[in-house]
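J.: Sharing a model prediction with you, sequence too.
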Amino acid sequence: MTTPTGEPAGDLALRRVAVPALDPESLFDVEVAHGRFRRIEPVAPRTAGEPAVELWPGYVEAHAHLALPANFDDSLDDPRLIALQYLYHGVTHLADLFGFPLVQSRWDAGRAQSAFPYPELVHCGYAATAVRDSSGRTGHGVEFPSPVFMLGTGEDLAAVLHANRERGGSFLKVMFTDGTEQPEMAVRFARLAPEVLAHTARVTREQGVPAVLDCNTREEVLAAYALGFRLFAHPVRDVELSERDWHELAGARFVSTLGGLRPMVMDRAEFLREYGRPGFRETQDGANLDFVQAVEEPFGIRYGCQDTRTAALATMRANNLAALRRGQLLVGTDCGNTGAFHGYSLLGELDLLAAAPETGGALREELRRAATVENWRFFQELAGRPATGHPLTVGDPATFNLFSAPATAHAPLSVLPDTTVVRGTTIDRPALAREIRALRASASNGKVVL
């Protein structure tokens, strides 16, 4: 099934593979021709526990920031390298929720020259946030090294939407949080005025522009939901939502983002365990391992937020699993935040979710389905396309991951796929690693300055 790097795959034929995203109780024959699925047909029942190669859609990163530096020294990896990092881990689609126009020219140039098929990408342009308030606080997002638009009045929204459309953005990212994560915390950021948020909800709905909100607290989410928002970039992190809350939030979806917050509270041993999985040394800057080797205490202790951040993570995990049970969870990492690495951290996110009290095969399948099928539908929605289809459909591009039988039954969810196929091309993972090493060995060390 392996083909030379970058060359379109010929006809592929997979016999008696499991396709849990379509039917966990059947085995399928799958055929690919000219880069598209020609046949996906159930051919036999799959008995409980029967080992079989599993075919899943490609992973989708639901919350990324390509213009933010994930490395501990604040260096930014070349977008050409970031694309390969995603491919290496079987991530075939990603949603950039903050500042992609800063790196777009480099991404596009790399894609045009690459021997590998790039992941598909959808982005918002630049995010929108609040103006400075009377206490001198700016809206969340201004503190990052990437531009944001500021909404002082409802009239500002038209200019923001137009500017992002000109930059290729197909949805709107709205920062609507005061920065509190646990009860009694001090407010950190200015927040959009209620009338501006209401205007944003009405206009985006009328224009058919998906809007993703950055919220932290139950209060923020309920207020935004009441105005019509349904897509939230993070789970609620101040309190565990009640059954009544979930009833009131019917149809809302939340991106998990445990991986973006957890590096703040990790000690040296936890860092080394987290970054010791296969794929890190092959795709990421080794200087990050040198850095965490020298960590003496978690950043949360250094900055006085260890307890509140630890509590926020526990609350987020509980709300994520509650959302998963209701079909309202999307899987994303907030990667680009320091310590949350492109591609690598999405697989780790699955482990963080599965490490919660619930265990077992059913949870594993639900999490993989969320990170593939549900995330793919989210991706289509953000791109302005119908979100009711399925990524494994006859006639559509053949993009998928294969996992060996032992991996599906016993390995952590972060295990690398055995095979990744992108639009009919089988990815040569060793060749990817060599290309990443070559970029890191170049004069730029695989870095860019924006």
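T.: Now that the structure is in, tell me what you want to look at. Numbers count the residues shown, from 1 in each chain.

J.: going forward, measure contacts and count neighbours with C-alpha atoms only.
T.: Noted.

J.: Quick check: closest non-adjacent residue to residue 262.
T.: In this structure, residue 262 finds its nearest non-sequential neighbour in residue 313, 7.1 Å apart by C-alpha to C-alpha, 6 or more residues apart in numbering.

J.: How much space separates the one you found from residue 328?
T.: Distance of residue 313 to residue 328, given as C-alpha to C-alpha, to the nearest Å: 18 Å.

J.: now stretch 425-441, how far from the centre of its chain.
T.: Put simply, stretch 425-441 sits 22 Å off its chain's centre (C-alpha atoms, centre = their mean, to the nearest Å).

J.: Give me the buried positions along that stretch.
T.: 425, 426, 427, 428, 429, 432, 433, 435, 436, 437, 439, 440 (16 or more other C-alpha atoms under 10 Å).

J.: put this beside the first:
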Amino acid sequence: MKKILLLLAAVVAVLAIVLNLPTPKIADVANDNSFVIGPVNIFDGEKWRDEKFVVVHEGWITELSMQRPDLDLPYRETQGQVLMPGLIDAHVHVWGDALKQNLNFGVTTVIDMFGDPSFLKQHKAARATTSQAQNADIFGAGYLVTAPNGHGTQYGIRVPTLSDPSAAPEAVAKRLDGGSDFIKIVYTRADAVYQHAPSISYAELEATIKAAHQAQQLAVVHVADHASAMDAVKAGADGLVHSFFDRPASDELVQLMRSNGTFIIPTMALYEGMLRGELNETLLTAENIKLPASAQTSLHQSFGNTQFPPHFYDNLLLTTERLYQAGVPILAGSDAPNPGTAHGWSLLAELEMLQRVGLPLESVMHAATAAPAKAFALPHQGRIAEGMKADLLLVDTSATTNLQALFHPLAIWKNGFAL
């Protein structure tokens, strides 16, 4: 009997120690990039899925299932909120801590349309890993292709310029050797309604696009007016990285873009800042969002006192509407940090502009996830599917019908790690 009592006393002592140990919290496993999450409503970048659970292993999505899998992994229990891919900003210019700024808004990947190639090289390797990161992934053009004293040469970066069609293959090769993921070209037609800088010729445009395609690379073109956009599409551009507002898109341009499969990044939030300047203040007030001081400063900058006719804004909206209705791929891009924009925030503003044009919510979300991933052949970004990176956003259940849910993410994961 004495032995039994001693044994019971020992058991009680052990239990007391165990029960007094600190209870593990979710935060204790927040740095683990292997887990199961659910039940959730999944938007995979293309469509809503029936599956309710997602398995993440070492930062990669490995399974989507209807029932909670019986796996020895941490479980992130949710209540039917929306799980979607991290956002992709298809038009930025990044340096400094811009990749971190984007990630803080749920933008897990950016496509840089012109910058110092050394910055792109510095961050390129991170795209293929699932190590813990505080930065968005970056894909980029590196140096753009422009004329001597053309657009892009005014920012203090010594950009190699193009002044002869025969030099286009070498210009493309040097950029690809320097780490460019695609070729960006700046073009303005000689008789365009306005000239903002010297431009390469149509022959140089054609030669550069041809050289990019021969190297199996995309060629995208910066335009600012309808006539230049028409030239770029006729020359074989894979995408236009801006819209225009001097006139609405003509039927000829719309049909040519549709038949060629040319995509467009309208950057409407940027243009709204030039044409009206009401969007940022309206959204920030309505959503009660407080931005960092640097972002607020950027949003209050402007391109000067340039006055545009009121109908230019209508032209901008009508062009995007016509292109969308025709089935032209629409990609969301902010062109941050130009005046009136800020990294991360301005992609959300661009999504608001796409919705104002009339794009359904699914199409708006697609424009900032799977659409840019497909257009730029991003291998592991922009989708919730097996083999994709666990770059994820958890947003409120209202995201099935309300875009503003994206303005207030409940959780952000980069490479499977919670921010």
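T.: Thanks, I have it. Bear in mind that the values here come from a model prediction, so they are computed numbers and not experimental data.

J.: Confirm that the residue nearest to residue 262 of the first structure sits in a helix.
T.: Yes: counting by DSSP: H, G, I helix; E, B strand; the rest coil, residue 313 of the first structure is found in a helix.

J.: Let me see the contact set for it.
T.: Residue 313 of the first structure is in contact with 237, 258, 261, 262, counting by C-alpha atoms under 8 Å, 6 or more residues apart in numbering.

J.: Kindly list the longest helix within the second structure.
T.: Looking across the second structure with DSSP state H, the single longest helix is helix 2-19.

J.: what's the following helix or strand after that one?
T.: Once helix 2-19 of the second structure ends, the next helix or strand along the chain (criterion: DSSP states H and E) is strand 35-38.

J.: corresponding residues in the first structure for that next one?
T.: Using TM-score structural alignment, strand 35-38 of the second structure lines up with residues 11-14 of the first structure.

J.: Sort out which residues of the matching stretch are buried, please.
T.: Buried residues in stretch 11-14 of the first structure, defined by neighbour count with 16+ other C-alpha under 10 Å: residue 12.

J.: outside of it, which residues touch it?
T.: Contact with stretch 11-14 of the first structure is made by 1, 29, 30, 31, 32, 33, 34, as judged by C-alpha under 8 Å, 6+ apart.

J.: Show me how far that stretch is from its chain's centre.
T.: Relative to its parent chain, stretch 11-14 of the first structure has a centroid offset of 30 Å by C-alpha atoms, centre = their mean.

J.: So for residue 99 of the first structure, what's the nearest residue that isn't a sequence neighbour?
T.: Leaving out its chain neighbours, the residue that sits closest to residue 99 of the first structure by C-alpha to C-alpha, 6+ apart is residue 126, at 4.8 Å.

J.: ok, the one you found - how many residues close by?
T.: Residue 126 of the first structure sits with 27 neighbouring residues when counted by other C-alpha atoms under 10 Å.

J.: any idea what it aligns with in the second structure?
T.: Using TM-score structural alignment, the partner of residue 126 of the first structure in the second structure is residue 143.

J.: For that match, give me its contacts.
T.: 114, 115, 116, 117, 159, 160, 175, 180, 184.

J.: Tell me which stretches of the stretch 51-200 of the first structure form strands.
T.: With DSSP state E, counting those that start in this stretch as the criterion, the stretch 51-200 of the first structure has strands at 54-57, 59-64, 76-77, 91-96, 120-123, 128-130, 149-151, 172-175.

J.: Superposed on the second structure, what's the mean shift for the fifth one?
T.: Average distance, strand 120-123 of the first structure versus aligned residues of the second structure after superposition (mean C-alpha distance after the TM-score superposition for the first structure): 0.9 Å.

J.: Give me the contacts around the helix or strand hosting residue 284 of the second structure.
T.: Assigned by DSSP H and E, residue 284 of the second structure belongs to helix 279-287. Residues outside helix 279-287 of the second structure that contact it (C-alpha under 8 Å, 6+ apart) are 269, 272, 273, 290, 299, 349, 404, 407.

J.: Right, I'll call it a day here.
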